[in-house]
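**Student:** here are the coordinates; sequence isn't available:
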């Protein structure tokens, strides 16, 4: 009877741990998105402009023009509701599937290494990419819709999703899935890997559970480094994805090769890194908040 009781307690504990990851990840993702969204809007607009004209606008010009013509909230926070829910779902999936993968590895070996955690991060990225693609599609389109429809009132999120579905079917909502999966698989592996590695460095080179040895400042710094590594490493893929998702062609299939060629002819190598500076500027504090929030909730309520 004791063994049955222990097994039951373990199952309940393990189930609660997974639920915690879903909840804590959701809260962390939402907070991080609120912080980064204005700069993310500028980044997407810079990427959108990359393949459109050789005279690429500066970051400052995009900021001033956005504020001048659209105001603060309508310009910089345009379409926030969808990505806010999306960020909650994204981080919820990331931390949940990361924890799930680690539990699977632990069932085969007593101690999990940094390399194991990187592989777990890659798995988490693959899973999350399927959730993230439709969310980012809507987000990217909402962030540039004022640029595309200057003479008429732009549609809201519900109408935008409806239009995509009517013209392209369900598969239209997963436009850019391959680019998203490539970015998320490699990027998330490095995201979690960088975070864990920085915490190991803070701990004098010894790998321990973050809950047992980290401080608030360490979580923020490690998260900030993780965000910078994630964005810098796969940024060209993100640029291509944003251009695919903001294309106005509804019925004709957009070829990735055509996007790459157009971008190369228009701006050369630099075009693939359009908006990287502002991306790093937003990703450091946003990801610092994500990891700090998640770990703080985990430390106090898990």
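**Tutor:** That came in fine, so what should we check first? Only a predicted model underlies this, so the values are computations on that prediction, with no experimental measurement involved.

**Student:** C-alpha only now, for contacts and for neighbours.
**Tutor:** Fine.

**Student:** can you tell me how far residue 244 sits from residue 261?
**Tutor:** Note on residue 244: its distance to residue 261, by Cα to Cα, to the nearest Å, is 13 Å.

**Student:** A further structure is provided below for comparison with the first:
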């Protein structure tokens, strides 16, 4: 039976004597652990839902990015329709299994890392428990994106390969890894890594910064601490639009370098790839190819991602509170 007194955890020190750990310290550790787990789960779900929703548009964008064909909305529609007629409806999601293998850990790590970096930077800059100022807010997003990209990069490359090749070439994700390693060497798994990191710094930084800033401004002007779901979608859409526009040329370079082994090109460096793309296709039509599609796809994906993360976090916290009350 409960006696109304909260027990403290007991531990042994080096001399064998019992020491009592303050209950606040123990509960704080449990709280942090649950917070990390919640962030990982919410981030994984957010990434999976967002990427699946825009997978056909994403695949179409990648195909144009790695080819010299001129991009237009009409040509994009024709490509999607031809793919549907020739390979079936589900082929529009070809490579999505590889996307899920990559995006679930990527999004989980990115969102969780963002929460942790916010806490670390908040303590360092003296804003613990309150909204960060602009620079640390931007830095937290960039660090989160960089951390996630570094840990999951080979999966992104595999996904790009599957998106631009016929299913006869690579039967599944494992087959891509094995064939690439044998035919092109293990270092190929990190081809395009430099432009990825250079691109993710402004992309993740601006995306998280914009979303957090819009939520802060909303709270100040509306008096509501939590935006409505449609407002979260709108804030996320703005974040995705700005973030992807800022980093798009590096995204094109990354895709070209990732798929060089199957497109017949020999892209060796970031500047060399940029130069070749500009010479062959022009500055705007080359380095910004598919950007207009990204203005449709990106805001939808990022909006869904941020909204799903926030709402899942809120739901998990409510469930944990209900569980602790019942106990």
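**Tutor:** Yep, that arrived. All values reported here derive from a predicted model rather than from experimental measurement.

**Student:** can you calculate the TM-score here?
**Tutor:** TM-score for the superposed chains, counting by TM-score structural alignment, normalised by the length of structure 1: 0.88, backed by 290 aligned residues with a Cα RMSD of 2.3 Å.

**Student:** picking that back up, and residue 244 and residue 261 of structure 1? Which one has more around it.
**Tutor:** Legend: neighbour count by other Cα atoms under 10 Å for residue 244 of structure 1 and residue 261, higher for residue 244 (24 against 12).

**Student:** if I look at the aligned partner of that one in structure 2, how far off is residue 29 of structure 2?
**Tutor:** Using TM-score structural alignment, the partner of residue 244 of structure 1 in structure 2 is residue 257. Here the criterion is Cα to Cα. By it, residue 257 of structure 2 lies 44 Å from residue 29 of structure 2.

**Student:** equivalent analysis for residue 208 of structure 2, please.
**Tutor:** Separation of residue 208 of structure 2 from residue 29 of structure 2 (Cα to Cα): 26 Å.

**Student:** you'd agree the match of residue 244 of structure 1 is in a strand?
**Tutor:** No - secondary structure of residue 257 of structure 2 (DSSP: H, G, I helix; E, B strand; the rest coil): helix, not part of a strand.

**Student:** neighbours of the nearest residue to it once chain neighbours are set aside, how many?
**Tutor:** Of all residues not flanking residue 257 of structure 2 in the chain, residue 192 sits nearest, at 5.1 Å (Cα to Cα, 6 or more residues apart in numbering). Neighbour count for residue 192 of structure 2, taken as other Cα under 10 Å: 26.

**Student:** got the contact list for residue 192 of structure 2?
**Tutor:** 253-255, 257-258 (Cα atoms under 8 Å, 6 or more residues apart in numbering).

**Student:** which residues sit against stretch 157-171 of structure 1?
**Tutor:** 79, 82, 138, 142, 172-173, 250-251.

**Student:** do that again at 7 Å, thanks
**Tutor:** Applying Cα atoms under 7 Å, 6 or more residues apart in numbering, the external contacts of stretch 157-171 of structure 1 come out as 172-173, 250-251.

**Student:** in helices, which of these fall?
**Tutor:** Taking DSSP state H, every one of these sits outside helices.

**Student:** can you select the buried ones among the residues you listed for me in PyMOL?
**Tutor:** To isolate in PyMOL the members of the contacts of stretch 157-171 of structure 1 that are buried, counting by 16 or more other Cα atoms under 10 Å, one can use:
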select buried, resi 172+173
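
**Student:** how about the contacts of stretch 157-171 of structure 1 in JSON lines, adding distance to residue 223 of structure 1?
**Tutor:** Below are those laid out as JSON lines (distance: Cα to Cα, whole Å):
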{"residue": "172", "distance to residue 223 of structure 1": "33"}
{"residue": "173", "distance to residue 223 of structure 1": "30"}
{"residue": "250", "distance to residue 223 of structure 1": "38"}
{"residue": "251", "distance to residue 223 of structure 1": "41"}
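
**Student:** before we move on, the earlier item: now tabulate the contacts of residue 192 of structure 2 in JSON lines and tack on distance to residue 302 of structure 2.
**Tutor:** Output for those, formatted as JSON lines (distance: Cα to Cα, whole Å):
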{"residue": "253", "distance to residue 302 of structure 2": "21"}
{"residue": "254", "distance to residue 302 of structure 2": "20"}
{"residue": "255", "distance to residue 302 of structure 2": "20"}
{"residue": "257", "distance to residue 302 of structure 2": "25"}
{"residue": "258", "distance to residue 302 of structure 2": "23"}
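
**Student:** now do the helices in the stretch 151-300 of structure 2.
**Tutor:** All helices of the stretch 151-300 of structure 2, identified by DSSP state H, counting those that start in this stretch, fall at 173-184, 193-222, 229-258, 260-263, 270-281, 283-287, 291-326.
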